[in-house]
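Trainee: Below is the sequence, then the predicted model.
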Amino acid sequence: MRRRLIAAFLALGSALPLAAQDTSPGERLPVVRHVLPNGMTFLFLRRAGAPTVSFVTQFRAGGVDEWTGISGTAHLFEHMLFKGTPTLGTRDHAAEQRMFPRIDAVADSLTQEFRKGEAADTAVMRRLRERLRQLEDSARGFVVSNELDRVLTRNGAVNLNASTFNDGTNYFFSLPANRAELWFALEGDRIKNPVLREFYSERDVVMEERRLRVETQPFGLLREEFLQAAFRAHPYGRPVVGLASEIQAVSRNSAIEYFRRYYGPNNSVVAIVGDIDVDQMRRWADQYFGSIPSGEPHRPVVTQEPAQRGERRIEVEYDANPLLMIGYHVPEAMHPDSRALSMLASILTGGRTSRLVARLVVQQRAAQQIAAGLQPGSRYPRLFTFTGVPVAPHTTQEIETAVYEELERIQREPPTDFEMTRVRNQIEASGVRRLDGSIGLAFQFASSEALYNDWKTSFRFDREVLAVTPADVQRVARTYFSRNNRTVATLVRPAAAATRGGIN
């Protein structure tokens, strides 16, 4: 049945290439948009077939929305939303609430001492950490650990998870169709009444994630330094996982303030896809979410990154194989040039026959990987990046040289019709695949609506990329890919480690 649905939509425009159609198959999906008076947006798509329903909730609340001093809070709050509510995850909510002020007071004292830096009294900090651990252990006696997860799992939930990124945070899972109302009851409760229990121990978990993802991971370490070098003003240069000094100092009250600012229903989008009765979904949306007061409007970032006026180069020392990142400042996703930039990325690294992959990976065997893309977000001006991993004895300099030569080649001569056709065929094929799978569609709907206020935008974007001409690609290559607009970061072994490995 699922395959027949896809085929039916493709048949609507099968007589013409996608680039020539007024709308793509994705844009023609019968999505029902339902907006509550408080501004919360629901997107429903009925897909007959498997008796399951996928739910994706996306909040316009990401790392870019944090203010100075609380980096990592968006990610930390993602963890907190799994801790439960006054009625879920607790044996005695009133008793644990009475303990929170005592716990917070000790945590605040620890933070004050920590912020003294080298002047901090390590013995005082050790005593405060131990006291904080004891109080949280006492409060944990009232906690029913992982109750939300257990309730959902007992009712057949799969893929229960969440993710935080620069432009937002999403929460997602799938349920059997006959358990769909459970999502409304639980999600409505935790959005209205989250309880930030086990806050400081979970803060330690987030700190450990930073160590694993960044401080002991070569690519994570390089990427963090690279983005900080490229963005000197805009918060895209700040790591989503947070800075170590700020993670260790963020308070429960700061997290509550972040929630108050950004987790209002008017800053959320819910996509529900699967074997559903759309009218029933509407009624449950009104019943479980309609009474939540509207929150503050989303506050867009007003800081603009100044124009870069010279190449920036950094080296990051770490005892690992070398890595390379190159980035050029380019506009946000909704800028008209983003379509041609996307086409350029595919021409250069989209598959084994693309220019850089064919040259560096297939023919010269100089690189394990070479990839181009647009990051670290979509809502604001961002970077067109290259990431390269050399194969010994080849070097990052060889990869860097090849990147510049291929960019200069496109600046001189536009891509060929053969290259354009290859990329268009890839896009059209992926356009078919992206219609298959309820959870994937729900992610696309929620993301597009949350970022661009229109669930169709991501589908429309692909259709507009197909209309890009060779002259468009050449124009953006000439516009953005100059030396003065470039940041280059390389991971290199420390001198002592390189000598031990026999590298001069």
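Mentor: Okay, I see it. Numbers count the residues shown, from 1 in each chain.
Trainee: CA atoms for contacts and neighbours, from now on please.
Mentor: Noted.
Trainee: tell me which residues in stretch 177-192 are buried?
Mentor: Residues 177, 179-181, 183-184, 186-192 are the ones in stretch 177-192 that count as buried (16 or more other Cα atoms under 10 Å).
Trainee: okay, now the one to match up with it:
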Amino acid sequence: MNISKITLDVQEMKFNNGLKLLLLEDHNAPIVTFQIWYKVGSRNERPGITGISHLFEHMMFKGSQKIGPEEHSRKINAIGGRENAFTLWDVTTYYEVIPSEHLELAIFLESERLQNLNLVPQTLQSEREVVKEERRLRTDNDPVGLALEQLFAMAFMAHSYHWPIVGWMSDLDAITLNDCKEYYATYYAPNNATIIVVGDFKKKQALSMLKKYFGSIKNEAIPPEVTTKEPGQKGIRRGDVKVIAEAPIILAGFKTPPAADKDNYVLKVASSLLSNGESSRIYKSLIYDKQLAAEAGGEIFALKDYGLYFAYALVNPDAYIDEVEKYLINECERLKSDTIPEEELQKAKNQLEADYIFDLASVYGKAIQLGTAEIIYGNWQKVQEMPEKLQQVTANDIKKIAQKYFNKELLTVIRVIPEN
């Protein structure tokens, strides 16, 4: 596969209140997605209110002046659409995917909760308990979730990527209604948001509706910048997590650069070589060749301020955890000296490109890629460049990037030790 640069006819504009718009017509099917991306996530929090971004995502579905609790969801479901939201380190995003004739409904609903959200003690208390239960299920009682939390906490000692998106339990208990009101006033403003509309609509009509519902919303003071920098790491960081688990688990994470850094194109290919599927190096080495692990893989997190590539292995009952750790890290470090065969390199690039093109096949996927590129990578136009940039990566590029980032000085290792 070798696709030339993608061209997307995105119309970019900004209202006087600072709200940015990205509009992309796609008339292949009579559906449209409406998304609003707020430039706030767990990186914008502080000790004492960690988890408030995700908690607030829940509260945004609990009604406003004109819309009752959960009515937003019911209205979208009634027209055959779907809606949801997600909170990450750098963004909080709300979206609808609906029949195109109902675009105005989605625009109205999102504008209503942006400016008229009901913030009451009962909502805070109920959603606090929902989020706490979510934390118990996905982190406290999940060995992998707990290990990932510890990996970030140890890899980032100073920067706000240190704490989990779901927040620390004590902070979830401590967040007040005033904290929520201050957070809403600071970050939920048109000048801190980007609206993305992709699908079966006409620009002129959509722009008219957007002006009607969003154009007069007052902007707010620019939110404070995240100024804390992560100091340089001086050596390997290690941590053991003792929990009830079926088998030992190892996570090895290397710090990588911010999402906007051009090195991330090469790191994506390196990640694919190491840990994308059953033909990847880590999987073949630990599962097929040495039979040391029951599961193995990895993933790269390209975030706004810093990144992290991590590899993992679920250790077989008859294997030694130290031996598995050694081979897991060795596979990453081998890229520093190996000359990658052209066939293996091309396969990794093709896998990435195929996944990317598949994402762009739907209106929802196009909008997600545009939002990610705009808010996290710094410019929506990087969506158009991605396939070409991936295909330009060479074996020598992989070697140089591995020498730069896959070093013990940037390594954090977390081991899950079954206490049972």
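Mentor: Arrived safely, thanks for sending. Owing to the predicted nature of the structure, the values given are computational and were not obtained by experimental measurement.
Trainee: tm score of chain vs chain?
Mentor: Put the two chains on top of each other and the TM-score (TM-score structural alignment, normalised by the length of structure 2) is 0.94; 417 aligned residues with a Cα RMSD of 1.8 Å.
Trainee: Could you export the buried residues of stretch 177-192 of structure 1 as a markdown table, including secondary structure and distance to T387 of structure 1?
Mentor: Formatted as a markdown table, those follow (DSSP: H, G, I helix; E, B strand; the rest coil; distance: Cα to Cα, whole Å):
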| residue | secondary structure | distance to T387 of structure 1 |
| --- | --- | --- |
| A177 | helix | 42 |
| R179 | helix | 44 |
| A180 | helix | 42 |
| E181 | helix | 44 |
| W183 | helix | 40 |
| F184 | helix | 42 |
| L186 | helix | 41 |
| E187 | helix | 39 |
| G188 | helix | 41 |
| D189 | helix | 43 |
| R190 | helix | 39 |
| I191 | helix | 38 |
| K192 | helix | 42 |
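Trainee: which residues of structure 2 fall in strands?
Mentor: 11-14, 20-25, 31-38, 82-87, 92-99, 193-199, 237-243, 249-256, 293-302, 307-315, 411-418 (DSSP state E).
Trainee: Report the spatially nearest residue to K234 of structure 2, omitting neighbours in sequence.
Mentor: Residue nearest to K234 of structure 2 in three dimensions, not counting chain neighbours: E409, with 5.7 Å by Cα to Cα, 6 or more residues apart in numbering.
Trainee: what's the counterpart of that neighbour in structure 1?
Mentor: E409 of structure 2 is assigned N484 in structure 1 as its aligned equivalent, the criterion being TM-score structural alignment.
Trainee: and that match, what is it in contact with?
Mentor: When contacts are counted by Cα atoms under 8 Å, 6 or more residues apart in numbering, N484 of structure 1 is found next to Q308, R309, G310, E311.
Trainee: Quick check on these: which are buried?
Mentor: For those, a neighbour count by 16+ other Cα under 10 Å gives the buried set as Q308.
Trainee: got the contacts of N484 of structure 1 as JSON lines, with distance to D204 of structure 1 columns?
Mentor: Below are the contacts of N484 of structure 1 laid out as JSON lines (distance: Cα to Cα, whole Å):
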{"residue": "Q308", "distance to D204 of structure 1": "37"}
{"residue": "R309", "distance to D204 of structure 1": "40"}
{"residue": "G310", "distance to D204 of structure 1": "39"}
{"residue": "E311", "distance to D204 of structure 1": "38"}
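Trainee: circling back to that earlier point, quickly note the distance from the match of E409 of structure 2 to V330 of structure 1.
Mentor: Look at N484 of structure 1 and V330 of structure 1: by Cα to Cα, to the nearest Å, they are 13 Å apart.
Trainee: Run the chain-centre distance for stretch 52-59 of structure 2.
Mentor: When C-alpha coordinates are averaged (Cα atoms, centre = their mean, to the nearest Å), stretch 52-59 of structure 2 and its chain have centres 16 Å apart.
Trainee: ok, back up a step: from P306 of structure 1, how far out is the match of E409 of structure 2?
Mentor: Going from N484 of structure 1 to P306 of structure 1 by Cα to Cα gives 13 Å.
Trainee: next one: Y452 of structure 1
Mentor: 24 Å.
Trainee: Might you report the residue contacts of E353 of structure 2?
Mentor: Residues in contact with E353 of structure 2, defined by Cα under 8 Å, 6+ apart, are M1, P387, L390.
Trainee: who touches the alignment partner in structure 1 of the last one in this structure?
Mentor: Residue mapping for L390 of structure 2 onto structure 1 gives V465, with TM-score structural alignment as the criterion. Shown here is V465 of structure 1, whose contacts under the criterion Cα under 8 Å, 6+ apart are R339, A340, S342, M343.
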